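Enquirer: attaching a predicted model along with its sequence, questions to come.
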Amino acid sequence: MKQTKQFQAESKRLLDLMVNSIYTHKEIFLRELISNASDAIDKIYYAALSDDTVSFNQDDYYITITPDKESRTLKISDTGIGMTRQELEDNLGIIARSGSFAFKNENKLKDGYDIIGQFGVGFYSAFMVSDTVTVVSKALGSSEAYRWESSGADSYTIESCNKASVGTDIILKIRGNSADENYDEYLDEYRLKSIIKKYSDFIRYPIKMNFTKSRLKDGSESEYEEYKEEQTVNSMVPIWKKNKSELTDEDYDNFYSEKHFGFDKPIKHIHINAEGTVSYKSILFIPEKMPYDFYTREYEKGLELYSNGVLIMHRCPELLPDYFSFVKGIVDSEDLSLNISREMLQHDRQLNLIAKNIKNKIKNELEETLKNDRELYEEFYKSFGLQLKYGVYSDFGSNKEFLQSLLMFYSSKEKKMVTLDEYISRMPEEQKYIYYAAGESVERIEKMPQTELLLDKGYEILFFTDDVDEFAIKMITTYKDKEFKSVSSGDLGINREEGEDSSDAENAENKELFDFMKEMLSGRVTSVKASKILKNHPVCLSTEG
């Protein structure tokens, strides 16, 4: 029995976005559907690892692309795990069960390049090129198959159907050409091949297509006939097993997108081929933007872990320290057992050596970026500087020595972000401390009366605008033998000129007034006295330290 169901509100908005698309990168719909197909095959592989009743013969798993110009359909088929009726409704009727629409608005997304591939909405990119999308799926272990269909309006239909084998077919009814768009290209065999090679060449399952070719007819010397020949389009050679000299920045960017590491472009990639005590290959990516769910429970830290090209773990958190948890990528080592468990990984010596090496590689890459491409590093720091500061503060400051050279703070003198090394290099000889001021914003801090004397003396002040800043600095305590000192401290360690400081006399002269003020502010202040640091403001608060 066919049922018609309504999309949820966010799904309707996103479908409208896709159906009425003005995006310039419509071709990426194919990458998204192929990646989903690859994921579906991966799920059978995962199931085989833990379920003896599920077998995984890699030759049985592949993706097929079938264009049909006459019917204007494009079919993407996989031999993956398939979907039950409930999974079809959950996966295709609801968009990622989260605030994707709010995220899209907050980030003022310019085109589909910024949203497709995030939050599980890649499937919906099919509507950029299709009038109707049909999904026929049979789940592993199920005797039933189901057909899901939508024309991208408010609703979709779902019904039982026949399908002989486990897996999923996605059939797109390709739109007719318009004055602005040539949709015929998505039915052309060689155009489809070029898109697959561009975006999905490293998918580790065969992507098969039948290509039209011609040959001489039997017994003829001049008459040709057309025939179909199946080819595997993608190389399936993992990118991390290729030489760096063979790869371009675009290859790395495409791999990043194909693996759904993010839909931003990574600002840096690190390609490691390590041999020695432990041998491994790795490709790491430093993202441009923080994932929308980075500070939620749903965020999965870790790198994909392979043993000689075979996936062991989708996310291995032991490979990354928390302060570098934004890094994405893969690690492949022949030295790891395929049968290793998550519990064993935590105590595996080889894995610990790999993790230590990766940690150092990431830091070195960030330091190189700071040194050679300051603007790019500052962009990175806007997204992930907070995480580095949490890293300094956490674990009782055990990582402070490792991370402190990467920290940046806004400078009163430079009017921009500076490192601690840069601050130290400009300190006058008589300056005893690294001074900082904490507040809600740069603008608020600049108006603080406690900064007057220091600025008047030409001393630089670091502005702390994140809640974690003071906690992190208290963990560091000193940097290159210079102690940190808050501008709110009662003693700023400034040698004032003779006669300039008359606060002791003023304290004695106004003792009754100050005692009265202290009594009126009982419980809020420990003392009231003449200030050594004020110039133009009448009063300020300070700490005893």
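Expert: Nice, thanks for sending it over. Fair warning: this is a prediction, and the values are worked out from it, not measured in the lab.

Enquirer: please count neighbours and contacts with C-alpha atoms only from this point.
Expert: OK.

Enquirer: doesn't residue 24 lie inside a strand?
Expert: No. Inclusion of residue 24 in a strand is not indicated when DSSP: H, G, I helix; E, B strand; the rest coil is applied; the result is coil.

Enquirer: that one: how many residues sit nearby?
Expert: Here the count is done by other CA atoms under 10 Å, and residue 24 has 11 residues near it.

Enquirer: alright, now check it against this:
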Amino acid sequence: MSTQTETHEFQAEARQLLRLMVHSIYSNKDIFLRELVSNASDALDKIRRAKLVDSGLRADVEDLHIRIEADPGQRTLTVRDNGIGMSRDDVVDLIGTVAKSGTAELLEQLRSAEDAEGSRELIGQFGVGFYATFMVADRVTLVTRRAGEDTGTRWESDGDGTYTVEPVQDAPQGTAVTVHLKPKDEEDSLFDYTAEWKIREIVKRYSDFIAWPIRMEVERRGDGGDGDGAGDGDGPQRELATLNSMKALWSRPRSEVAEEEYKEFYRHVSHDWNDPLETVSLRAEGAFEYEALLFLPSHAPLDLYTRDSRSGVQLYVKRVFIMDDCQELMPEYLRFVKGVVDAQDLSLNISRELLQQDRQIHLMRRRLVKKVLSTVKGMMTSDPDRYRTFWREFGAAVKEGLLSDTDNRRTLLDIASFASTHDPEQQTTLAAYVERMKEGQEEIYFMTGSSRSQIENSPHMEAFHAKGYEVLLLTDAVDEMWVEAVADYDGKRLQSIAKGQVDLDDAAAEENEKQEDDQRREEFAPLLSWLGESLGEQVKEVRLSTRLTSSAACLVNDAHDMTPAMERMYRAMGHAAPSAKRILEINPDHRLVTGLREAHRKEPSGAALTETAELLYGTALLAEGGALDDPARFARLVSERLAGTL
């Protein structure tokens, strides 16, 4: 190990975050102390857990605590813990690098944020923790030693893009962060972070529920006291006081907890600076007992859809912290839910492997999921605006449950909302769609696509627009998959308007339409047969369309075929997905099609006719956003045809 001081550069993303902090994009600077106390609390949880798992670990866990030390003369504030500590590599990896998904996206959004409020919300979604110290500090020093190791590490930086690291031989177990505060100004006269009253206020507001004692040497109140320190008789008497109540919020009745306390606890467990959207509490008694305090965030985290996103809730057993992200208690599609579950009957030494097999965990998970989903369902009627916020932020993730959680599929369908042709401004539920269905309508019509505008302008929509049928517009990637797994809702079959045959005629007109269709099929039979042969490499069939009113042609999937979008998704995931030929439907009333029929009747073959068939197929493919096999040839054919009209 090197014994010399080393200078390193922060990772590029870390430098940018530091620059944002130094220039104080967040108005409430008090939260830097909350972040330091929260980190210290996590370190104490981890050392107790590590000692439970490994009784031979060289670590002192007799008096785990957090201590705050203020020095007004030197303008420093130190937050010290005797928790798990960090190794040298931990320090470089955790502080010198922001290894969090979504960092680049966050920074880009911050640069384009128009105001301080917008920046505050974005930073809140990210939760930058330790970096918050640079809002109030000229320099930050960290001294740490990992439990079980002999040598500690000192880290120091002024936030200018570099930091130093050096070994320390006599560092105590745990971590001490010393914030060298910026010089006083008019603002600091009201917010002096070395003042006892200010530190008490911040701890009470943000960290009262922390399970570990937060201690500080304070001026003794009155003549007595139970402190263990005193002055020299001439100056004020001093004592070591505990600043927080250490009462677990999840064990207290909701009527006894202020809403602000819940908000601060949410920020502690989620590292999100924003308020939660909803608080969910649950207490189970009987065969096995547990308490849960869960939160629905108000913003989706930036890493919600990345592979390495953190998911799961904190697990405690009899108030003892067990693990941070217990994925066994919350399904993947509810990975955004944050909070704590405290079980009474589990072993303190339970491992992730045992959790996967534990019957109590499975039963707890089932009830927690039902509670979360029922809370969302309740919001739909009690607070529609909050429900709409929830669905806007997390709807795409929740719909993943339609594939994986068959037990709760009906509830998930009830709480889901979708864009629809009924109202361009508001989404609709399936229940509301069914209420509006036309008399005799038996299917819930939908179409998937990359955007609302793409779907609404699709040729497949023409007949539905013309006859006033409502269509759900599904634009999330997961929509391509769940519609294949869900057959119906309330007995009404889900039907893609881009698959199979479409029949929108009522019973009275059905007989007349059938006669007309038979006649048209006979008239167009030679053209359909020829197009099928000419485009045999691209399509499996050519037929007359009942869904087109203004477009010449469209491409349709067979009822049970995989859509092109689904094929692309499978290939992107590395799975084999054979391409299925599709059906070309042509509009017998379109003048291009009637003209093509006449040209084919007069001359059943020829290069010009074949090229027209290519153009017909190519325009149908482009109309749905597909990619041409040979775009250069298509462009040449179009150019030549356009030149011929001049």
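Expert: Happy to help now that I have it. Predicted model, so just to flag it, every value in this text is computed and none were measured.

Enquirer: TM-score for the pair, please.
Expert: The TM-score (TM-score structural alignment, normalised by the length of the first structure) is 0.92; 538 aligned residues with a CA RMSD of 2.5 Å.

Enquirer: map residue 147 of the first structure onto the second structure.
Expert: Mapped onto the second structure by TM-score structural alignment, residue 147 of the first structure lines up with residue 154.

Enquirer: beyond whichever strand or helix holds that match, next helix or strand please.
Expert: Assigning secondary structure by DSSP states H and E places residue 154 of the second structure in strand 152-157. The helix or strand immediately downstream of strand 152-157 of the second structure is strand 162-168, counting by DSSP H and E.

Enquirer: for that next one, name the packing helices and strands.
Expert: strand 6-9, strand 152-157 (3 or more CA pairs under 8 Å, 6 or more residues apart in numbering; DSSP states H and E).

Enquirer: all strands of the stretch 101-250 of the first structure, in order?
Expert: Taking DSSP state E, counting those that start in this stretch as the test, the strands found in the stretch 101-250 of the first structure are 130-138, 145-150, 155-161, 167-174, 207-216, 224-232.

Enquirer: what's the mean deviation for the fifth one versus the second structure?
Expert: Superposing on the second structure places strand 207-216 of the first structure at an average distance of 2.8 Å from its equivalents, by mean CA distance after the TM-score superposition for the first structure.

Enquirer: now do the strand holding residue 154 of the second structure and strand 162-168, the angle between them.
Expert: Relative orientation of strand 152-157 of the second structure versus strand 162-168 (axes from the mean of the first three to the mean of the last three CA atoms, to 10 degrees): 160 degrees.

Enquirer: how big's the offset between strand 152-157 of the second structure and the first structure?
Expert: When the first structure is overlaid, strand 152-157 of the second structure sits 2.2 Å from its aligned residues on average, using mean CA distance after the TM-score superposition for the first structure.

Enquirer: residues of that strand that come out buried?
Expert: Neighbour counts over strand 152-157 of the second structure (16 or more other CA atoms under 10 Å) mark 152-157 as buried.

Enquirer: which one of the strands of the stretch 101-250 of the first structure lies closest to residue 376 of the first structure?
Expert: Of all those, strand 207-216 sits nearest to residue 376 of the first structure, with 36.9 Å by CA to CA.

Enquirer: mind listing what's buried along the closest one?
Expert: Residues 207-211 are the ones in strand 207-216 of the first structure that count as buried (16+ other CA under 10 Å).

Enquirer: do stretch 343-356 of the second structure as well
Expert: 343-344, 346, 348, 355.

Enquirer: in the first structure, what sits opposite residue 82 of the second structure in the alignment?
Expert: Under the alignment by TM-score structural alignment, residue 82 of the second structure pairs with residue 79 in the first structure.

Enquirer: whoops, I mixed them up, residue 133 of the second structure
Expert: So, by TM-score structural alignment, residue 133 of the second structure is matched to residue 126.

Enquirer: work out for me the element the residue nearest to its match when sequence neighbours are not counted sits within.
Expert: If the residues on either side of it in the chain are set aside, residue 126 of the first structure comes closest to residue 29, at 5.4 Å by CA to CA, 6 or more residues apart in numbering. Taking DSSP H and E as the criterion, the element that holds residue 29 of the first structure is helix 28-50.

Enquirer: on that earlier part again, looking at the helices and strands packed on strand 162-168 of the second structure, which is nearest to residue 71 of the second structure?
Expert: With CA to CA as the criterion, residue 71 of the second structure lies closest to strand 152-157 of those, at 18.5 Å.

Enquirer: check which helices and strands the closest one sits against.
Expert: Taking 3+ CA pairs under 8 Å, 6+ apart as contact, the helices and strands that strand 152-157 of the second structure lies on are helix 88-95, strand 137-145, strand 162-168.

Enquirer: how about CSV for these, with mean neighbour count and distance to residue 306 of the second structure added?
Expert: Listed next are those as CSV, based on neighbours: other CA atoms under 10 Å; distance: least, CA to CA, whole Å:
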stretch, mean neighbour count, distance to residue 306 of the second structure
helix 88-95, 15, 20
strand 137-145, 22, 31
strand 162-168, 18, 29
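
Enquirer: of all these, which one is nearest residue 531 of the second structure?
Expert: Relative to residue 531 of the second structure, the nearest member of these by CA to CA is helix 88-95, separated by 62.9 Å.
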